[in-house]
Structures are given as structure tokens and as C-alpha cells.
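Asker: can't give you the sequence, but here's the structure:
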């Protein structure tokens, strides 16, 4: 078998795994057994683990496009918002996108460390917005991006079973902001 055929098969397997994972995570949450994901993708569990050695790596890959979109939207919107409002909107969008899969929030900090383009973009944008808000004197200088991820995770966990998560997220981000703001 030629190398090109192997690469094409590997790419097809990767895409099937991602599609199956997206479907399973949406239906049953981020804690769905990976064996179920492999079965849905019609690949062996070894194939899944070769492509995605951890659950967090698979979650990062399935969240990649959403995270890229959050970062890109934030960069475009940043021009029209003051530093505090830009950071607030970013936090709301990140919390909403972290709430897509039940239980994703519990491992968000680990997921965004996986280096996918989306994870890198979300981290870079969050750090940029935080520094900008701190430089403008809106946000406390002792806050860091890890603090924000912990709080976004907590917000996303808090709204997992909420009937109106978008409204609740906005309220909880406001509460977070009150703690981050310089007094």
C-alpha cells in the first residue's frame, strides 16, 4: 500500500473520529466513553488513541473551530469596544462555547493547553484582552489568564443544566467582572 493511501485513510479516520466525537459529546457530554466514540466512528480504540492520546486532546480538536471563531470575533469586535467591555464579551462567548458539551468546563484548563490552532488563538486573545484591560486601569493587575479560565470554567459548570444559560452566563460574567475591576 502506498504512503499516499495510508495518509488518506488516516485523514478519513481522523475526520470520522471528530464527527463521531462531536455527535457523542453533544448528546451525552464530554465524559462519554471513548470506546463509544470509536464505535460510532467505526474505528478501533487504538486508532482513536493514536490520533487523540487523551480525552482532552479530542475535546480540543472538536472545540477547535468554535475557539477559533470566538478569538476571531473578539479581534474584530475589539476595535469598537473599550478594554473592559471587550474582555467581558470575550468571557461571555468563551463561557457559552465551553457550555456546548456538558462537562467540558471541568477540563477547560487542560483542554486549551493542547496547542490546536483554536486553543492557541483563544489563549492569545484572552491574554491580549486581559493585558489591554489591565493597562487601561480597568482590571486588577494581579489577575492572570489562568484565573480567568478557572472562573469561566466555574461559570460554564454553573449553567450546564440551566434553562436560560445565555442570560445566566451574562449575569455571572458581570459578577466576575465586579471582582476583577480595579476599585
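Answerer: Looks like it arrived, so ask away. Model, not experiment: these values are computed from the prediction.
Asker: Only C-alpha atoms from now on, for both contacts and neighbour counts.
Answerer: Noted.
Asker: thought residue 93 was touching residue 70?
Answerer: Yes. Under the criterion of C-alpha atoms under 8 Å, residue 93 makes contact with residue 70 at 6.4 Å.
Asker: what about residue 75, how many neighbours?
Answerer: When neighbours are counted by other C-alpha atoms under 10 Å, residue 75 registers 15.
Asker: For it, pull up the helix or strand it's in.
Answerer: helix 55-77 (DSSP states H and E).
Asker: And the helix or strand just after that helix, what does it pack against?
Answerer: Moving toward the C-terminus from helix 55-77, the first helix or strand encountered (DSSP H and E) is helix 83-98. When contacts are defined as 3 or more C-alpha pairs under 8 Å, 6 or more residues apart in numbering; DSSP states H and E, helix 83-98 packs onto helix 55-77, helix 117-135, helix 145-158, helix 165-180.
Asker: and helix 83-98, how far from the chain's centre?
Answerer: 12 Å (C-alpha atoms, centre = their mean, to the nearest Å).
Asker: circling back: buried sites along the helix holding residue 75?
Answerer: Neighbour-count burial for helix 55-77, counted by 16 or more other C-alpha atoms under 10 Å, picks out 55-64, 66-72, 74.
Asker: What angle do helix 83-98 and it make with each other?
Answerer: Angle, helix 55-77 to helix 83-98, by axes from the mean of the first three to the mean of the last three C-alpha atoms, to 10 degrees: 140 degrees.
Asker: quick one: helix 55-77 to helix 117-135, angle?
Answerer: Going by the same axes, to 10 degrees, helix 55-77 makes 50 degrees with helix 117-135.
Asker: What helices and strands are in contact with helix 55-77?
Answerer: Helix 55-77 packs on helix 3-28, helix 83-98, helix 108-111, helix 117-135, going by 3+ C-alpha pairs under 8 Å, 6+ apart.
Asker: take a look at this one as well, against the first:
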């Protein structure tokens, strides 16, 4: 009985491939679409701070504002002076050694709460990174690593094992929603449980 209750409680937190928002803005008439975030990298401390050191928890989703599509990464850094210049590269690497490059359309500066979703970590510094590029190119690719270029050089991340499957599922749901095949929103979920 306890196992059944646990599964019922945890099911929304473990679901991937969900649409968070799919609507028209009532003021501008623009179509807004975004998937739920999935965790693709996590510090051993799970995003908690460690005496002011740089933390490296990454969440990813796909977003669309009218005709503009973005790959979005939230990076919990706990570093207030970190920034990413305009046109900086973010590069994914797959298991076969192929790279997939994306660029930042504008400069990004660390701000409180930008590296997290919800209230957990809202006082910690982070970066909310919007990326443009060939988003469908990463569909069904065995992504293993990520490099982010900043004003302080680059940072490399090993992706959580099998996170490429969650990324591909999110991407498939994203394009299904664009094509009108998925219109429902996801149930509320805790993002810290991914």
C-alpha cells in the first residue's frame, strides 16, 4: 500500500515530455509554448551552495514565442558576477563525437532565482540562458556533454546518464504541440525531483 501511495505522489514529479504552457497572449496575440524543465546536470550537492563556490545544476526546456524557437537552459551558479556575452556559444557533444552549436541572441547576467524553477533556490544566483540554432538537430542524439562559454572562459558539464532520452521526449512533445497534436498542460510537479 505504501508503494502505491508513493507512486501516486511521485508520478507528476517523474513525468517527462509535458507541455507547461500553450496559449495565446491576450494582450499581444502571440502564441507562447514551453515544455516543462528537465534536469540535465546536477552537482553532488543537488544545487545547494557550498561556501560560495560555483554550483553547476542545469535544467533545460524548449520554448516558442510566435515564430521564434528557443532552447532554454537554467543554470544555478551561485555566482553573482558571472555573465554570458551576446553570440556566445553553447555546444552539446554526443557519444559519437558530433557537436551541436547554439548561440545566445543577447547578453545574459546572473540574477537571483534565474537558475531555478519555482521557489527552491530563488535567493541563489543563476543564469536563464535562451539559445537559438538548429534545435531539431539534437532530436534522438545520444548527448553526453555540454560546454557553456562565459565571460570567464568555458565550463564543461557531463550530462546525467540517459538525460538525452528526456531531452528527445521533450523535443518530440514540443514539435507535436507546434503542429497542434498536443494541447494539454502538464500537471503541477516538483522540478527538484528529476
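Answerer: Arrived safely, thanks for sending. Quick caveat, the model's predicted, so the values are computed rather than measured.
Asker: Mind checking the TM-score on these two?
Answerer: The TM-score (TM-score structural alignment, normalised by the length of structure 1) is 0.29; 94 aligned residues with a C-alpha RMSD of 5.5 Å.
Asker: quick one: residue 10 of structure 2 is in a helix?
Answerer: Yes. Judged by DSSP: H, G, I helix; E, B strand; the rest coil, residue 10 of structure 2 forms part of a helix.
Asker: What separation do you get for it and residue 4 of structure 2?
Answerer: 10 Å (C-alpha to C-alpha, to the nearest Å).
Asker: Looking at those two, which is more packed in?
Answerer: Between residue 10 of structure 2 and residue 4, residue 10 has the larger neighbour count (other C-alpha under 10 Å), namely 14 against 9.
Asker: and the more buried one, how far is that from residue 21 of structure 2?
Answerer: For residue 10 of structure 2, the distance to residue 21 of structure 2 (C-alpha to C-alpha) stands at 21 Å.
Asker: How about residue 133 of structure 2?
Answerer: Counting by C-alpha to C-alpha, the separation of residue 133 of structure 2 from residue 21 of structure 2 is 22 Å.
Asker: With residue 158 of structure 2 instead?
Answerer: For residue 158 of structure 2 relative to residue 21 of structure 2 (C-alpha to C-alpha), the value is 29 Å.
Asker: now residue 68 of structure 2
Answerer: 15 Å.
Asker: Compare those two and say which is more crowded by neighbours.
Answerer: Using other C-alpha under 10 Å, the more surrounded residue of residue 68 of structure 2 and residue 21 is residue 21, with 18 against 10.
Asker: Report the secondary structure state of that one.
Answerer: When classified by three-state DSSP, residue 21 of structure 2 comes out as strand.
Asker: So what's the residue count around residue 21 of structure 1?
Answerer: Residue 21 of structure 1 is flanked by 25 other residues according to other C-alpha under 10 Å.
Asker: Tell me which helix or strand the closest residue in space to it that isn't next to it in sequence sits in.
Answerer: Excluding its sequence neighbours, the residue lying closest to residue 21 of structure 1 (C-alpha to C-alpha, 6 or more residues apart in numbering) is residue 37, at 5.4 Å. If you go by DSSP H and E, residue 37 of structure 1 is part of helix 34-41.
Asker: same question, residue 48 of structure 1
Answerer: Element membership for residue 48 of structure 1, per DSSP H and E: helix 45-51.
Asker: Quick check: buried residues in that helix?
Answerer: 47, 48.
Asker: re the thing from before, redo the helices and strands packed on helix 83-98 of structure 1 as a markdown table? Include distance to residue 23 of structure 1.
Answerer: Formatted as a markdown table, the helices and strands packed on helix 83-98 of structure 1 follow (distance: least, C-alpha to C-alpha, whole Å):
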| stretch | distance to residue 23 of structure 1 |
| --- | --- |
| helix 55-77 | 10 |
| helix 117-135 | 19 |
| helix 145-158 | 20 |
| helix 165-180 | 21 |
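Asker: of all the ones you listed, which lies closest to residue 10 of structure 1?
Answerer: Closest approach to residue 10 of structure 1 among the helices and strands packed on helix 83-98 of structure 1 (C-alpha to C-alpha): helix 55-77, 15.5 Å.
Asker: how near is residue 77 of structure 1 to residue 149 of structure 1?
Answerer: In terms of C-alpha to C-alpha, residue 77 of structure 1 sits 21 Å off from residue 149 of structure 1.
Asker: any idea how far the helix holding residue 48 of structure 1 is from the chain center?
Answerer: Between the centre of helix 45-51 of structure 1 and the centre of its chain there are 22 Å (C-alpha atoms, centre = their mean).
Asker: And the contacts of it?
Answerer: Under the contact criterion C-alpha atoms under 8 Å, 6 or more residues apart in numbering, helix 45-51 of structure 1 has outside partners 13, 14, 17, 34, 35, 38, 39.
Asker: buried subset of these?
Answerer: 13, 14, 17, 34, 38.
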